Every structure is written in structure tokens, then in C-alpha cells.
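>>> Please find the sequence and the predicted model below.
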Amino acid sequence: MRTTRRNTLRRGCVGALLAAVTLLTSAGPAVADDPSASTSPAEDDGTAGPTEAGTTFRTATPIQQEQTATADASTGDYLYWAFPADAGQRPTVRAKVSLPESATRHGASTWQVDVYDGLRRRQACMYGHQTRKAAPDAGTVELSCVLRTVRAWSEPWASDPLPGTYYVRLTVVGLAEEDLGLPVHVETEVTSAGQGGAHDVDGSLAEPLVPGVSVASAQGSAPAAGEPEDGWSSGWWTARWLWTVGGGVLAALAAVFGYGLTRGGGRPSRVPPGV
């Protein structure tokens, strides 16, 4: 009878261990990088955004992620938009420039999109087409910039992306002088991929980096400019809690299983009477 109980206890512990391991390995699904993703802004699906762009950091037009912002401008203008990015997100900025008629142009043009954080530090692109040259007969040019994952906290000397407002700047960096001032139409969109607990860190900012005009609150219940529609993350809950709790459960189950093995193997078996 004791042997049967010990076997039952061992099978129960083994089953619990396997269940806990399965839970941990399935808690955080991996997100694969896709550098070959399309760089075209999303089609019009009800997420249309502003129809203008700012011309400086201070006048940057605020947009939300998943919105498609448009603007009509002149070749040579600096165009600015501002969008919010929270911890755990990896933003992707896409821009599409519709060029003037080829008959009115005098040569090729080179366009560039840059992204700056709330402290106006230029953020490097992990991959994408940040700078592209348009042939003299090209009708459009498409650019993209995939940022690093936004961290909840970082060292003061580091330039890691942090939660807050980000600025998109689009302009032409190479052009025949005769083509300055020609009209262009621009579409801009920002999307994000959640990276899960693999990028969680211990610590968080006291406040998101939301400087200048971006802190002005909108009327009514709408979020402030430069703030996500569902608000900023609280900063204390991360997927690392799942791993911490799961590790504790595994340690407890392993202790119970080891105790059962030690107790079962350390006591001599009883000899039936009369033997």
C-alpha cells in the first residue's frame, strides 16, 4: 500500500512539473522579425488621420499609431509628425511620397525619413529604407524605419528608445535646384509590434518623455496629444512576473518530489510476518 501511494505521489509531481513547464514555455509567444514586410502605408480602412504636417518640432502634427496621415507640401519642405510609443513596442514608420509629373522635374531626387525621441535624440533604424533615391521618371518613393524596442527604463547616458513622444521628419536631401517648390503629396503611417517579456527591464520612468506642445490636453475625454489612446502602461506589471511565480512553483514541486524520493528510498521495507 505504501509503495502504491509513493508511486501515485511521484506521478502527480511529475505531471505538475510538466504542466508548469508547458505554462512557462507558452506564456510569451515569440515575435519574428520581418525585414521584408511591405513598406506601403495601410489602405484607407477608417484609420485616416490628420491631413497636414508641421514644419518644426514644436509644430509637429500629433497622430496615433495605426492612423494614416496625409499632407500636401512643396518639395524642399521639412515635414514633422509626432506619435506616442510605449514600453515593449517596436514602432515602424512608413512614408510614401507622390512625386510631381516627370515632365516638370529636372532630375532624380533623394528622400529621407528620420525619427527622434522626446529629447530630440535621433534614433537609429534597425532596418528599412530610411533613404531612397527616386528616378527622374518615378511616380512615387516609399521609405520606412523600424526602431529598436522601446524600453521602460535606461541608463541616463544611453540613447535607448524610452516611452514618450516620437517625432517623424521627412524631407528631400538630394534634388536639382530647379525642382525646389514643386508640389508633392505625402502619406505617413506608424505601426508597432509588441515584443513581449523578452525586452522587460527592472525599473520604469517616473514620467514618459512627452515634451513641449505634446503635453497639451485635448478637449473632452480624448487623450492628450502624444499620449496613447488607452493611456501609458502602469510600469509595474511585466511578463517577468510570470517567470518569477513559475520558477517558485517549479522549485516547490521539485522539493516535494525530492522529499518523496528520499523518504521512499531511505526507509527499509517491512518484512511480512512469518518470513
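Structure's in. What do you need?
>>> can we go C-alpha only for contacts and neighbour counts from here?
Noted.
>>> neighbours around Ala30, how many?
Using other C-alpha atoms under 10 Å, Ala30 has 12 other residues around it.
>>> show me the contacts for it.
195-196 (C-alpha atoms under 8 Å, 6 or more residues apart in numbering).
>>> again, but for Thr188
Neighbours of Thr188 in contact, by C-alpha under 8 Å, 6+ apart: 41, 68-70, 93-96.
>>> 7 Å instead, please
41, 68-70, 94-96 (C-alpha atoms under 7 Å, 6 or more residues apart in numbering).
>>> now Pro211
Gly118.
>>> mind listing what's buried in stretch 61-78?
Neighbour counts over stretch 61-78 (16 or more other C-alpha atoms under 10 Å) mark 61-76, 78 as buried.
>>> Which residues does that stretch contact?
With C-alpha under 7 Å, 6+ apart as the criterion, stretch 61-78 contacts 41-42, 47-55, 80-84, 169-172, 180-191, 225-226, 228.
>>> likewise stretch 94-110?
Contacts for stretch 94-110 (C-alpha under 7 Å, 6+ apart): 39-41, 131-137, 139-145, 172-176, 178-179, 182-190.
>>> Give me the buried subset of these.
39-41, 131-134, 136, 141-145, 172, 175, 179, 184-190.
>>> Please identify which helix or strand holds Val245.
helix 240-266 (DSSP states H and E).
>>> Can you point out the buried residues in that helix?
240, 242-243, 246, 249-250, 253-254, 257, 260.
>>> Can you lay out those residues as a markdown table showing distance to Trp232?
Shown next, in a markdown table, are those (distance: C-alpha to C-alpha, whole Å):
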| residue | distance to Trp232 |
| --- | --- |
| Arg240 | 19 |
| Leu242 | 21 |
| Trp243 | 23 |
| Gly246 | 27 |
| Val249 | 31 |
| Leu250 | 33 |
| Leu253 | 37 |
| Ala254 | 39 |
| Phe257 | 43 |
| Gly260 | 48 |
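>>> From one end of stretch 179-187 to the other, what's the distance?
Chord length of stretch 179-187, first to last residue, is 20 Å (C-alpha to C-alpha, to the nearest Å).
>>> er, stretch 223-243 I mean
Using C-alpha to C-alpha, the distance between the terminal residues of stretch 223-243 is 33 Å.
>>> now do stretch 216-223
Stretch 216-223 end-to-end distance (C-alpha to C-alpha) = 10 Å.
>>> for stretch 75-95, same thing?
First-to-last distance for stretch 75-95 - C-alpha to C-alpha - comes to 15 Å.
>>> Put this next to the first one:
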Amino acid sequence: MRMTRMLGAAVLALGLAAGPAAADSSPSPSASDDGAAPTRAGTSFRTATEIEQGQRATANGSAGDYLYWSFPADAGQRPTVRATVELPKTHAAQTWQIDVYDGLRRRQACQYGAQTRTAAAGVSSLELACVLRTVRAWSEPWADDPLPGTYYIRLTVVHVPASDLGLPVGTEVRVGSEDLGGAAAVDGSLAKPLVPGVAAKSERSERTSAALADTDPEDGWASGWWSDRWVWTAVGGVLAALAGIAGYALTRGPGRPSRMPPGA
């Protein structure tokens, strides 16, 4: 009976821990599109159009333009950037590329995805994708690991005949991410996320001043110290204690009254 109760407590502890862990490993919900979705892109890092993860952003441009967007990514997330380029009916072969930079403007490598693609003559559209490495809460100063903060998307054509320069194109960009939770947790955190300044005009003057980007995750930036690893550590401690109690009960055997010799 005692062993049954201990096993039941262990199963209950595992069930309580599995809930948060499963939630962390599932993809983050996508924000619904609305009328406020951006319909234009920036032309540099400082004028990049801010978008939220899950938000659909569109922009019209010309072949040869540099189009920029920015989005927030927090620790434990593995962002995926997708872009669609709508080409005119008549055009020569064109090669488009999507690049992602972090808050320090360091180009981040793609784990996988079609980051560069070539559209043959007459093809109406092409799709690009870049799956980044998991964002870490902390990293060595010399490393180029993705860190929490603002990320920049740059979409441009890298190979195009001179005759096609300036042709109108339509673009669509969407960012999603998978939350890996404690599986990607590290010890340590940044004092502040890497959110650089952006160009902003004062209402009282035409002077341009630096202002912090106001695109943050819906739940705010993670503190960096909490992850579901704490839950599993606590569960491990509980299971170890139960195993110790069970082992003691098995080795001690059933309780017996002490038999003292007569006259002792």
C-alpha cells in the first residue's frame, strides 16, 4: 500500500511537469492579421518597418531596391523568416536573397531553408525561407550566437540583368518561431535585450533623433533565469527522495516487535 502511494505521487509529479514542458516545445501562436498590417518596407536598417511575429507584412518595390523589416525575438525561440516575391509578367532570370541580422547588425546564418533562389524568365513568383539558430539568453562576447532583441530582414535581388532593374515587384514577409523552452536554456542572461535605436522625428521639430524601437514580444522580454529546467530539476529531486524512502522500506522489511531475552 505504501509503495502504491509513492508511485502515485511520482506519476502526479511527472504529469504536472509535463504540462509546462509540452507547452514550451509547441510552436508559438501566430498573431492574426488585421488592417494595421504594414504595407511598406524600409530602405535601411534605421528605417526598417517593425512587424510582430505572426504578422503579415507587404510592400511594393522595384528590382534593385533593398527592403528592410525588423521583428523581436526572445530567448528560447527559433525564428523562421519567409518571403514571397511577386514578379512582373515579363522579366529575365532573377536571383533573390533574404538575409537576417541581429541587433548588432551581425548577419545570422540560416540553419536551413531556401535563402537564395533564382526565378527563371516568365516565372510569376518565388518563395524564400530562412530558419535561424535558437536565440540564446546569453553568449560569450566573441561568439556570434543569436541573442534576444531586434532582428532585421533584408530582401533584395542579387543578380538581375540591367534591363530588369527598376521593374515593379510585390513582396510579402512573415515571421514565426518555435519556442524550445528549457531545451535551449543557458546559465546567464543579458542585462538588456539588443534593441538599437531607430530614426524618429520629434513632433515639435523636424530634427531626427534616436529612439528605441517599440516592438517587443507580447509577454515582454524573458528574464533569462527561468525555464522548465527548474521544473524537471524539482521533479528529479522528488523522485530521488521517493526512491530513497522506497529503498529504505524494502531493506528494512516489515516491522517486528523486539524480543528481549528473559531477565534482560
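Everything's here; your move. Computed from a prediction, not measured in an experiment: that's the story for all the values here.
>>> Got a TM-score for the pair?
Scored against TM-score structural alignment, normalised by the length of the second structure, the superposed chains reach a TM-score of 0.84; 245 aligned residues with a C-alpha RMSD of 2.6 Å.
>>> Now do the strands in the stretch 101-250 of the first structure.
109-116, 125-127, 131-134, 140-147, 164-174, 183-194 (DSSP state E, counting those that start in this stretch).
>>> host element of the aligned partner of Thr4 of the second structure in the first structure?
In the first structure, the residue paired with Thr4 of the second structure according to TM-score structural alignment is Arg11. In this assignment (DSSP H and E), Arg11 of the first structure forms part of helix 2-27.
>>> just Ala211 of the second structure next, same as before
strand 208-212.
>>> and the angle for that strand with strand 197-201?
Inter-element angle recorded for strand 208-212 of the second structure and strand 197-201: 130 degrees (by axes from the mean of the first three to the mean of the last three C-alpha atoms, to 10 degrees).
>>> Can you report how many residues neighbour Pro100 of the first structure?
Using other C-alpha under 10 Å as the criterion, the residues surrounding Pro100 of the first structure number 19.
>>> separation between it and Ser109 of the first structure?
Counting by C-alpha to C-alpha, the gap from Pro100 of the first structure to Ser109 of the first structure is 11 Å.
>>> Now for the alignment partner in the second structure of Ala206 of the first structure, how many residues are close by?
Residue correspondence to the second structure (TM-score structural alignment): Ala206 of the first structure is matched to Ala191. The number of residues packed around Ala191 of the second structure, counting by other C-alpha under 10 Å, is 10.
>>> mind listing what Ala191 of the second structure touches?
Applying C-alpha under 7 Å, 6+ apart, no residues qualify as near Ala191 of the second structure.
>>> Gly76 of the second structure versus that one, what's the distance?
Ala191 of the second structure is 16 Å from Gly76 of the second structure, by C-alpha to C-alpha.
>>> go on, Arg252 of the second structure?
Relative to Gly76 of the second structure, and taking C-alpha to C-alpha, Arg252 of the second structure is found at 46 Å.
>>> Ok, Arg56 of the second structure next?
22 Å.
>>> and if you look at Ala137 of the second structure?
For Ala137 of the second structure relative to Gly76 of the second structure (C-alpha to C-alpha), the value is 7 Å.
>>> again, but for Gly181 of the second structure
5 Å.
>>> Chain neighbours aside, what residue packs nearest to Gly139 of the first structure?
Leu99 (5.4 Å; C-alpha to C-alpha, 6 or more residues apart in numbering).
>>> any idea what the one you found aligns with in the second structure?
Per TM-score structural alignment, Leu99 of the first structure is aligned with Leu87.
>>> count of neighbours near its match?
Neighbour tally, Leu87 of the second structure, other C-alpha under 10 Å: 22.
>>> and the residue most central in space within the second structure, what does it touch?
Residue closest to the mean C-alpha point of the second structure, counted by C-alpha atoms, centre = their mean, is Gln77 at 2.6 Å. Gln77 of the second structure makes contact with 134-135, 177-180 under the criterion C-alpha under 7 Å, 6+ apart.
>>> what is the orientation angle of the helix holding Arg11 of the first structure with helix 240-266?
Using the same axes, to 10 degrees, helix 2-27 of the first structure lies at 160 degrees relative to helix 240-266.
>>> Run the chain-centre distance for helix 2-27 of the first structure.
Centroid displacement of helix 2-27 of the first structure relative to its chain, using C-alpha atoms, centre = their mean, to the nearest Å, is 37 Å.
>>> After that helix, heading C-terminal, what element do we hit next?
Taking DSSP H and E, what comes next after helix 2-27 of the first structure is strand 61-62.
>>> that older thread, in the second structure, which of the contacts of Thr188 of the first structure still touch?
Among these, the contacts conserved in the second structure (both residues aligned by TM-score structural alignment, their matches' C-alpha atoms under 7 Å) are 68-70, 94-96.
>>> In strands, which of those residues fall?
68-70, 94-96 (DSSP state E).
>>> Let's have these in TSV, adding distance to Ser159 of the first structure.
Listed next are these as TSV, based on distance: C-alpha to C-alpha, whole Å:
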residue	distance to Ser159 of the first structure
Thr68	28
Ala69	27
Thr70	30
Arg94	22
Ala95	24
Lys96	28
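>>> Just flag the most distant two among these.
Across these, no pair lies farther apart than Thr70 and Arg94, at 11.8 Å, counting by C-alpha to C-alpha.
>>> Next one: Arg82 of the second structure from Ile245 of the second structure, what distance?
54 Å.
>>> of all the contacts of Thr188 of the first structure, which two lie farthest apart?
Thr70 and Arg94, at 11.8 Å, using C-alpha to C-alpha across the contacts of Thr188 of the first structure.
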